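In: What shape does this take:
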Amino acid sequence: MPAVSSAFRQAVKKLSDKEKEAIILKAARRDAELYDLLSYEILEEVTLEEVYEQSADKIHELLIHATGRSLTKALAKALRKAIKEIARFKRITKDQKAEVDLHLYTLRLIFSNFTGQFDSYYKGFYTATARLLLRTMQLIRKNLHEDYHLEYKSELDEFLEQMHSRKKPLPVTLPQEFEVE
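Out: Reported below is the predicted structural model:
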């Protein structure tokens, strides 16, 4: 993303309201994410909960409707898209707790529906899930208050136990349990 120069800022300040409106509308028509960002920032009826629900629905659709010759490969591809959807959500809302909640929602979907695919010969889905779990724990430690650490501990410990119970070697180093300070 380019840095905004002072000359650009001055030029924007000189624009009339009508010119600014035309530029904003033109940019929003070209970029769906910018449209979503502007909708979230400007419109009162577009709330955090609504944006969260849209992202959660998209993640659910991606994972539950993953199909292909190899379900494990299709799930790995769907999980990559789900992670991109979570990143898009964060760019729009900047809400760190809701980002963690989407991570946990994705992990819940995986562990309640697709753990049988962890034993597949193709290890991409297993690896991606382990990395997502590790990333989620890191986000909780880094961005959320200690009270949330306790709230998420039991669920994360359950996910960690399921990952450690596999006969496959773990692709990343996962702790035995989620440490709470």
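In: From now on I want contacts and neighbour counts done on CA atoms only, so please keep to that.
Out: Noted.
In: all helices for the protein, in order.
Out: 6-14, 17-30, 32-42, 48-64, 71-93, 96-113, 124-143, 146-164 (DSSP state H).
In: Show me what counts as buried in the last one.
Out: Of the residues in helix 146-164, those buried under the neighbour-count criterion (16 or more other CA atoms under 10 Å) are His149, Tyr152, Lys153, Leu156, Asp157, Phe159, Leu160, Met163.
In: Would you tell me which of the helices of the chain gets closest to Glu179?
Out: helix 146-164 (7.9 Å; CA to CA).
In: So which residues make contact with the closest one?
Out: 111, 130, 133, 137, 140-141, 170, 174-181 (CA atoms under 8 Å, 6 or more residues apart in numbering).
In: To compare with the earlier structure, here is another sequence to fold:
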Amino acid sequence: MPAPSPDFKRALKQLSDKEKEDLLLKAVRRDAELYDLVRYEILPDVDLRTLLDEHAERIAALLQKANGRVMNRALSRALGKAAKEIARAKRITKDKRLEVDLNMYTLRLVLDEYPQYFEGFVYAFYVSTVRLLLRTAKLIPKLHEDLWLEYKPEFDDILDTLRRHEKHRQLRYPLPTELELPS
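Out: Have a look, this model is predicted:
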């Protein structure tokens, strides 16, 4: 997206409040992400908790609606869509903790509802879950040190659950035994 030119800024200042409102409403109707961003910025009742709940519901719906001939592949695609939903939430809020919370929610949901799909010939769903876990492992050390202790036990539990499957030996990269935090 190009940077707004001085002429554009000047023309925008010359618009009346009604014209600015119409222009903003037209833009928000076309782009759902822009709508969420503007809603987050201007409405006082839309905070991080609200966005966390909304995106968690969307992620749960994506995984529940997954269907196909091979359920492992369908769940793997749904997990990819969930990752895009998490990225969208991060773009809206610019909050790393929200991203980690949504990643952990997704991992908990997968391990609570769909662990039976880790078994079988196709292991795309298992690999997708491991990738999400490793992405989360890279994000947690970027948070404040006090939050590390909050996420570490649950993360290590999820990691231990994924390591119990035989498929972790077939991965191209070894799974760590615990969350590695900087000293």
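In: care to give me the TM-score?
Out: Put the two chains on top of each other and the TM-score (TM-score structural alignment, normalised by the length of structure 1) is 0.91; 180 aligned residues with a CA RMSD of 1.6 Å.
In: Could you identify the buried members of the contacts of helix 146-164 of structure 1?
Out: Phe111, Ala130, Leu133, Met137, Ile140, Arg141, Leu174, Phe178.
In: from memory the fifth one sits against Ala98, does it?
Out: Spelled out, that is Ile140 of structure 1. No - in terms of CA atoms under 8 Å, Ile140 of structure 1 does not count as a neighbour of Ala98; the distance is 11.0 Å.
In: re earlier: output the buried residues of helix 146-164 of structure 1 as JSON lines; include the columns distance to Ser70 of structure 1.
Out: Formatted as JSON lines, the buried residues of helix 146-164 of structure 1 follow (distance: CA to CA, whole Å):
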{"residue": "His149", "distance to Ser70 of structure 1": "36"}
{"residue": "Tyr152", "distance to Ser70 of structure 1": "33"}
{"residue": "Lys153", "distance to Ser70 of structure 1": "33"}
{"residue": "Leu156", "distance to Ser70 of structure 1": "28"}
{"residue": "Asp157", "distance to Ser70 of structure 1": "29"}
{"residue": "Phe159", "distance to Ser70 of structure 1": "24"}
{"residue": "Leu160", "distance to Ser70 of structure 1": "25"}
{"residue": "Met163", "distance to Ser70 of structure 1": "21"}
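In: Identify the farthest-apart pair in the residues you listed.
Out: Going by CA to CA, the pair spanning the buried residues of helix 146-164 of structure 1 furthest: His149 and Met163, at 19.7 Å.
In: Give me the neighbour count for Cys118 of structure 2.
Out: Quick fix: residue 118 of structure 2 is Phe, not Cys. 21 (other CA atoms under 10 Å).
In: Contacts only, for it.
Out: Contacts of Phe118 of structure 2 (CA under 8 Å, 6+ apart): Asn72, Phe125, Tyr126.
In: Just give me the closest of these to Ala66 of structure 2.
Out: Asn72 (9.4 Å).
In: tally of neighbours for the nearest residue to the closest one once chain neighbours are set aside?
Out: In this structure, Asn72 of structure 2 finds its nearest non-sequential neighbour in Phe125, 5.2 Å apart by CA to CA, 6 or more residues apart in numbering. For Phe125 of structure 2, the neighbour count with other CA under 10 Å is 25.
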